[in-house]
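Colleague: Here you go, sequence then predicted model.
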Amino acid sequence: MNQSGSRNIRMDRRHCIALALALGISGPWGMAGAQNKTGPVLVLGDSLSAEYGLNRGKGWVKLLEQRLQAEKAPRAVVNASISGDTTSGGRARLPALLSQHQPSIVILELGGNDALRGLALQSSQGNLDAMIKASQDAGAQVLLVGMQVPPNYGASYTEQFAQMFQGTANRHKLALLPFLLAGFGDTPDAMQWFQADRIHPNAQAQPLMLNNVWPKLKPLLK
């Protein structure tokens, strides 16, 4: 093959790569779905992650940012949590967040408000599946953070709600924190860790929440 022909082939290949990048085509030259290792950590949650009832900068998500600095693993943390949000709301907001921030890790902390509103678990399940797929397609790893509902919801619903998170993690092969409030929200003296509404953790509980998240998150940072 002559030098001119070799140059043309190289040019064609570069054009194909550029086209694949522009169209988001996955495959040998495409980048869609490739893992993003340098983007921020995106937290998509509800009031438990949105510093509800706390002074700004006291929530576990802010403490996470400080922990990353202390562990010499500095990475931006984007807190996209909204008090009262449901899995449906998170699903609607997520595509724009993925496009804007291009996270390397997405922490999904949604579902508690679905239960409080009596929404069908099948709908919540579908929303979780859709958010996980969208995150992974965007190149992000996912940490799923689960919740538990009080026993007054009935044994059957309580078990099904917990299983929703476990089953989702198993299907998608995700890291799972089964219960964000484990170790203090499920103890006899739990009320000392909550605000007056007896629903939202107080400032003293925020480091405990981070300590629950950190062991599940740390392996993803590598």
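Modeller: Alright, I've got the coordinates. Numbering: from 1, shown residues only.
Colleague: CA atoms for contacts and neighbours, from now on please.
Modeller: OK.
Colleague: Could I get the buried residue list for the helix or strand Ser4 falls within?
Modeller: Ser4 belongs to helix 3-23 when assigned by DSSP states H and E. Neighbour-count burial for helix 3-23 flags Ile17, Ala20 (criterion: 16 or more other Cα atoms under 10 Å).
Colleague: helices or strands next to the helix or strand following that helix in the packing?
Modeller: Next helix or strand after helix 3-23 toward the C-terminus (DSSP H and E): strand 41-45. Strand 41-45 sits against strand 77-79, helix 87-101, strand 105-109, with contacts defined as 3 or more Cα pairs under 8 Å, 6 or more residues apart in numbering; DSSP states H and E.
Colleague: Deepest-packed of those, please.
Modeller: strand 105-109 (a mean of 25; mean count of other Cα atoms under 10 Å).
Colleague: What lies in contact with that one?
Modeller: Contact with strand 105-109 is made by 39-46, 49, 135, 140-146, 220, as judged by Cα atoms under 8 Å, 6 or more residues apart in numbering.
Colleague: again, only using 6 Å
Modeller: If you take Cα atoms under 6 Å, 6 or more residues apart in numbering as the criterion, strand 105-109 is touched by Val41, Leu42, Val43, Leu44, Gly45, Ala140, Gln141, Val142, Leu143, Leu144, Val145.
Colleague: In addition, the following structure is provided for comparison:
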Amino acid sequence: MPVATDTDAQDTRPVIACFGDSLTAGYGADPGQSYPDDLQRRLDAQGYRYHVVNEGVSGETTKDGLERVDRVAARHPKIVVLEFGGNDGLRGLPLEQTQSNLAAMIESLKKSGAEVVLAGITLPPEYGPDYIAKINAIYPALAKKYHVRLLPFLLQGVYGTPGDMQEDGHHATAQGNKQVAANVEKLIQPMLRK
């Protein structure tokens, strides 16, 4: 569970909250090697004054995210990078519920004044083309309905790239997270202000 630290409280820069599951948390990578860490370094290097907060919790489903969304909204983030659904898919949960939970999170975050961007995921081939097509369709449908920017696949340019994925085949390595941060930066670029 992400914990607000004293340094977070003293940091007056606008917040970018990276809100998701293990892909956001940086599962399996060393501390400081998650994609939100790399995103902070990228923005700092370009002179953007934002405070990137990692609100990723490994193992969470969209239901867990929905239970946490108010705490994330309470940080008054300027931008939220929303990434959930992988664990729902891996557990074979009803995808109507996944879509409904994501929709409720988007609504709640937008109501708090945050600009939301959506980062989609997909599943390994062994889950079958029908199920994969259904999960893949959730993200563009929500992006269209709520007029939010979409990164169709968070691990674009990472999945299947040697050295970018951990042996489990689900999570990015420290090297892979650098590319994920680049993907996310490109997604939020039009929203950034210097």
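Modeller: All right, it came through fine. On a predicted model such as this, the values are computed, not experimentally measured, just so you know.
Colleague: re the thing from before, which of the contacts of strand 105-109 of the first structure tops the neighbour count?
Modeller: Compared across those, Ala140 has the highest neighbour count, 28 neighbours, by other Cα atoms under 10 Å.
Colleague: Need the counterpart of it in the second structure.
Modeller: Correspondence of Ala140 of the first structure to the second structure, assessed by TM-score structural alignment: Ala114.
Colleague: if you skip the residues just before and after it, what's nearest to that match?
Modeller: Distances taken as Cα to Cα, 6 or more residues apart in numbering place Lys78 nearest to Ala114 of the second structure, at 4.9 Å, with adjacent residues excluded.
Colleague: so how far is Gly113 of the second structure from the nearest residue to Thr122 of the second structure once chain neighbours are set aside?
Modeller: Nearest residue to Thr122 of the second structure in three dimensions, chain neighbours excluded: Asn136, at 5.9 Å (Cα to Cα, 6+ apart). Asn136 of the second structure sits 27 Å away from Gly113 of the second structure, going by Cα to Cα, to the nearest Å.
Colleague: what do you get for Leu39 of the second structure?
Modeller: The gap separating Leu39 of the second structure from Gly113 of the second structure is 22 Å, by Cα to Cα.
Colleague: before we move on, what about Val148 of the second structure?
Modeller: Distance, Val148 of the second structure to Gly113 of the second structure, by Cα to Cα: 13 Å.
Colleague: Mind listing the shared neighbours of the two?
Modeller: Here Val148 of the second structure and Gly113 share no contacting residue, scored by Cα under 6 Å, 6+ apart.
Colleague: neighbour-wise, which of those two wins?
Modeller: Applying other Cα under 10 Å to Val148 of the second structure and Gly113 shows that Val148 carries more neighbours, namely 16 against 13.
Colleague: Trace that one over to the first structure, please.
Modeller: By TM-score structural alignment, Val148 of the second structure lines up with Leu174.
Colleague: Equivalent analysis for Leu192 of the second structure, please.
Modeller: So, by TM-score structural alignment, Leu192 of the second structure is matched to Leu221.
Colleague: residues near its match, how many?
Modeller: Applying other Cα under 10 Å, we find 15 residues neighbouring Leu221 of the first structure.
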